[in-house]
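**Student:** Predicted coordinates and the sequence they were generated for:
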Amino acid sequence: MNAITVTNLNKAFGSKQALNNVTFEIEAGKTTALIGPNGAGKTTLFSVLCGYLQPDSGEVNILGHKLGDPALFNKLSALPQDAQLDPRFSLEKQLCFYARLQGMNKHAALKDTHRVLEFVGLKDNFNSRISELSHGMRKRVCIAQALINSPKVILLDEATAGLDPVNAREIRNIIADLSDQATFILSSHDLSELERLCNHILYLEQGVLTQHQTYNYQGEHNYITLQLCKEPLQAIDHLKQLQDVTHVQQTQSKEFVIEYKADNRQFDIQLLKHCHKLKWQYRQLINGNTLENELFNKE
């Protein structure tokens, strides 16, 4: 079942075509990366999916319903990049207010507020005000707001932007923990972060969806990315000598993507033995292609 189906979506602002005939599907339960340069149309797409903007043409179906259908109430939530909460009120009061807006009674709103704050690690801050919290804690409160009433589709725009590594990791863990309960769409410029969390990518460029694919799809051929400490001479030729290798591409200094036949279950072991034989020291071995290479190093 698809959580989201978008067909021939168009949106223009004057002479600028923000979305140009965008079509894609997202399967329920999949965590999807929405990637693209600044001005690519990512925020516009988010705004259309949330119902903030009406498309000029095309269709959007979310959880089996068209945009604006009352049946979607409470089923979809979004966290804009620059989301802010009122510094005058406690976390408990603010999140209870948002829960009441979703139709909860006072008791249910309070219970769900405590649930989401505990989930994001802020169970001891119910009575704190936003102004009393660190930047990372504020971001987690905004995540908590997006989780009220357990929505089925969650859109997060730059959820970890500007955070230190510890807070960014905590938010990634929150998303990973919920990935079997909701369908996430994550927009970020941090490809390594998306690589950890996502199994599906949408790449927008100038309003056009240039890539729509399952990341690291494994078919007749598999991929492995080898990062070496030093760049040896004739590395590609040496790697091509391995059994079942069908293609080798150097993607950057000291990094090679090796394509090999999928039925070779011991290829990683063969590769490591080959490196040892040649006295190559490796820095990292990645099972599959990196997201950066998937997007920008196609031959």
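**Tutor:** That came through, no problem.
**Student:** from here on, contacts and neighbour counts on C-alpha atoms
**Tutor:** Noted.
**Student:** Helices along this protein, start to end?
**Tutor:** 42-50, 91-101, 106-119, 135-147, 165-178, 191-197, 235-240, 267-278, 291-296 (DSSP state H).
**Student:** Quick check: which of these is nearest to Val257?
**Tutor:** Closest approach to Val257 among these is made by helix 291-296 (8.5 Å; CA to CA).
**Student:** Quick one: list the elements packing against that closest one.
**Tutor:** If you count contacts as 3 or more CA pairs under 8 Å, 6 or more residues apart in numbering; DSSP states H and E, helix 291-296 packs onto helix 191-197.
**Student:** Roughly how far does the nearest residue to Ile130 once chain neighbours are set aside sit from Gln81?
**Tutor:** Nearest non-adjacent residue to Ile130, counting by CA to CA, 6 or more residues apart in numbering: Pro87, 4.9 Å away. Noted for Pro87: a distance of 18 Å to Gln81, by CA to CA, to the nearest Å.
**Student:** Now do the same contact list for Ser150.
**Tutor:** Going by CA atoms under 8 Å, 6 or more residues apart in numbering, Ser150 touches 74-75.
**Student:** Against Asp124, how distant is it?
**Tutor:** Taking CA to CA, one finds Ser150 at 21 Å from Asp124.
**Student:** now swap in Ile185 and tell me
**Tutor:** Between Ile185 and Asp124 the computed distance is 29 Å (CA to CA).
**Student:** In terms of neighbours, single out the busier of those two.
**Tutor:** Ile185 (23 against 10; other CA atoms under 10 Å).
**Student:** Do I have it right that that one meets Ala28?
**Tutor:** No: Ile185 lies out of contact with Ala28 (CA atoms under 8 Å); the separation is 11.0 Å.
**Student:** burial of Thr23, as a residue count?
**Tutor:** Neighbours of Thr23 (other CA under 10 Å): 17.
**Student:** Could you do Tyr223 as well?
**Tutor:** A count of nearby residues for Tyr223, using other CA under 10 Å, gives 23.
**Student:** ditto for the one 3 residues further on
**Tutor:** The burial metric for Leu226, expressed as a neighbour count using other CA under 10 Å, is 22.
**Student:** residues in contact with it?
**Tutor:** By CA under 8 Å, 6+ apart, Leu226 lies in contact with 255-258, 282, 284-286.
**Student:** Could I get the residues you listed in TSV, plus columns for distance to Asp268 and neighbour count?
**Tutor:** Below are these laid out as TSV (distance: CA to CA, whole Å; neighbours: other CA atoms under 10 Å):
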residue	distance to Asp268	neighbour count
Glu255	16	20
Phe256	14	21
Val257	12	24
Ile258	10	23
Tyr282	13	17
Gln284	12	12
Leu285	9	16
Ile286	10	13
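**Student:** put this beside the first:
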Amino acid sequence: MTALIRAQALSKKFGSKTVLDNLNFSLEAGDPIALIGPNGAGKTTLFSLLCGYISPSAGQLEILGHKPGSSSLFGRVSALPQDAQLDPNFSVQTQLEFYGRLQGMNPATAKAETARVLALVDLADNGKQKATALSHGMRKRVAIAQALLGQPELVMLDEPTAGLDPVNAMQVRKLIASLSKEATFIISSHNIFELERLCGTVLYLEHGRLQQQQPTHQQGVAGYLTVQLEPGDNQRVQLLLSQLPGVQKVELLQKNEFGLCYDRELCPDLDLTVLALLRAEGLPYRQLTLGRSLEQQLFSVVNG
């Protein structure tokens, strides 16, 4: 089976500056993929390589078995830049139909495809409006609709919820989740908690190097439980938790949050045991999570 994306010894230089350094990874189609890293890590450069806007300085990069920019990928790959703008002088429908024509659609197909993608983003009744009449959240959804024209197999989104209020950001996340069976999304974002909810795989870039590639969800992984409590005596809580059968180590992750390393064979129901202890000791809790959060998975390795 052909991988969705395959990179081998992929590097990119601009003059003497190395922006991407010897990346090796393979990604399969399916759940959304998170691309994470600090500013300057190389995320935008990787997107540009995937789109075929620029060429690698060294190494190999393939999408569905083809080089980025190949005519064989026409209509199969799309991208939405963070600052994509709509023309204020034309209606949403006119613009989307124009983009459909640029993809080679005839007028009737472009019109039908425009209606389809506007319905997908819940803007079927807004096609006649100009961008200036739409809210910021609605304009973002129109931009996503543009990226969905022609039913591409790979959709790259750069900061799709940047600048949105919580309600509109939630709508965009729900939209991406609902469309994930139709296309594979690669999402670049600084919102690690958003990506943890949306994505199945994460690529972590730093200084142009691939630091990690791993699943985002590890709930139920043997041997770890995260406990977040109301403010209280952390030292006392840490002592009580460390005395539970099967607990090997208790880490104070941050104020009022603890990580328990434990033996699942000795204590397969540690979460229930911890809840019973907290109730008996009168210690109100906020959250218990089996496994490590994405933030813990990434930065305990990177910084550890």
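**Tutor:** Cool, got the structure. Model, not experiment: these values are computed from the prediction.
**Student:** circling back: translate the residue nearest to Ile130 of the first structure into the numbering of the second structure.
**Tutor:** Under the alignment by TM-score structural alignment, Pro87 of the first structure pairs with Pro88 in the second structure.
**Student:** Pull the contacting residues for the residue nearest the centre of the second structure.
**Tutor:** In the second structure, the residue lying closest to the centroid (CA atoms, centre = their mean) is Ala34, at 3.2 Å. For Ala34 of the second structure, the contacting residues are 186-189, 195, 199-203, by CA under 8 Å, 6+ apart.
**Student:** Now do the same contact list for the closest residue to it other than its chain neighbours.
**Tutor:** Distances taken as CA to CA, 6+ apart place Val202 nearest to Ala34 of the second structure, at 4.5 Å, with adjacent residues excluded. Shown in contact with Val202 of the second structure (CA under 8 Å, 6+ apart): 33-36, 212-216.
**Student:** do the same with Ala109 of the first structure
**Tutor:** Counted by CA under 8 Å, 6+ apart, Ala109 of the first structure has contacts 95-97, 99-100.
**Student:** Let me have those in a markdown table, adding neighbour count and distance to Asp112 of the first structure as columns.
**Tutor:** Shown next, in a markdown table, are those (neighbours: other CA atoms under 10 Å; distance: CA to CA, whole Å):
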| residue | neighbour count | distance to Asp112 of the first structure |
| --- | --- | --- |
| Leu95 | 27 | 9 |
| Cys96 | 25 | 8 |
| Phe97 | 16 | 11 |
| Ala99 | 23 | 8 |
| Arg100 | 16 | 10 |
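**Student:** In this structure Leu239 of the first structure contacts Gln249, no?
**Tutor:** No: the criterion here is CA under 8 Å, and Leu239 of the first structure misses it with Gln249 at 10.0 Å.
**Student:** The two: which is more packed in?
**Tutor:** Higher neighbour count among Leu239 of the first structure and Gln249: Leu239, with 19 against 16, using other CA under 10 Å.
**Student:** To which residue of the second structure is that one aligned?
**Tutor:** Using TM-score structural alignment, Leu239 of the first structure sits opposite Leu241 in the second structure.
**Student:** my read: that match touches Gln248, true?
**Tutor:** No: taking contacts as CA under 8 Å, Leu241 of the second structure lies outside contact range of Gln248: 9.9 Å.
**Student:** what sits in contact with each of those two?
**Tutor:** Leu260.
**Student:** Out of the contacts of Leu226 of the first structure, flag the one nearest to Asn21 of the first structure.
**Tutor:** Val257 (32.9 Å).
**Student:** quick one, what contacts the residue lying closest to Leu20 of the second structure once chain neighbours are set aside?
**Tutor:** Leaving aside its chain neighbours, Leu20 of the second structure sits nearest to Gly208 (4.1 Å; criterion: CA to CA, 6+ apart). By CA under 8 Å, 6+ apart, the contact list for Gly208 of the second structure reads 18-21, 40-42.
**Student:** If I follow the layout properly, Leu64 of the second structure ends up in contact with Leu4?
**Tutor:** Yes: shown here, Leu64 of the second structure and Leu4 form a contact pair, counting by CA under 8 Å, at 4.8 Å.
**Student:** which neighbours do the two share?
**Tutor:** By CA under 8 Å, 6+ apart, no residue touches both Leu64 of the second structure and Leu4.
**Student:** For the aligned partner of Asp271 of the second structure in the first structure, grab the count of nearby residues.
**Tutor:** Counting by TM-score structural alignment, Asp271 of the second structure corresponds to Asp268 in the first structure. If you count neighbours by other CA under 10 Å, Asp268 of the first structure ends up with 15.
**Student:** Identify the residues contacting the closest residue in space to Asp268 of the first structure that isn't next to it in sequence.
**Tutor:** In space, and not counting its chain neighbours, Asp268 of the first structure is closest to Ile224: 7.8 Å by CA to CA, 6+ apart. Counting by CA under 8 Å, 6+ apart, Ile224 of the first structure makes contact with 257-259, 268, 285-289.
**Student:** same check, this time on Glu28 of the second structure
**Tutor:** Counting by CA under 8 Å, 6+ apart, Glu28 of the second structure makes contact with 3-5.
**Student:** now it: how far from Val202 of the second structure?
**Tutor:** 12 Å.
**Student:** picking up where we left off before, need the contacts of Val202 of the second structure in a markdown table with distance to Lys111 of the second structure, can you?
**Tutor:** Converted to a markdown table, the contacts of Val202 of the second structure look like this (distance: CA to CA, whole Å):
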| residue | distance to Lys111 of the second structure |
| --- | --- |
| Ile33 | 31 |
| Ala34 | 32 |
| Leu35 | 33 |
| Ile36 | 36 |
| Gln212 | 43 |
| Gln213 | 40 |
| Gln214 | 40 |
| Pro215 | 39 |
| Thr216 | 38 |
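**Student:** Weed out the non-buried ones from these.
**Tutor:** Buried members of the contacts of Val202 of the second structure, counted by 16 or more other CA atoms under 10 Å: 33-36, 212-213, 215-216.
**Student:** tell me which of these is nearest to Glu113 of the second structure?
**Tutor:** Nearest member of those to Glu113 of the second structure, counting by CA to CA, is Ile33, at 25.7 Å.
**Student:** and the contacts of Leu226 of the first structure as TSV, adding distance to Arg138 of the first structure?
**Tutor:** Output for the contacts of Leu226 of the first structure, formatted as TSV (distance: CA to CA, whole Å):
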residue	distance to Arg138 of the first structure
Glu255	38
Phe256	40
Val257	40
Ile258	43
Tyr282	40
Gln284	35
Leu285	36
Ile286	34
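**Student:** Great, nothing more from me.
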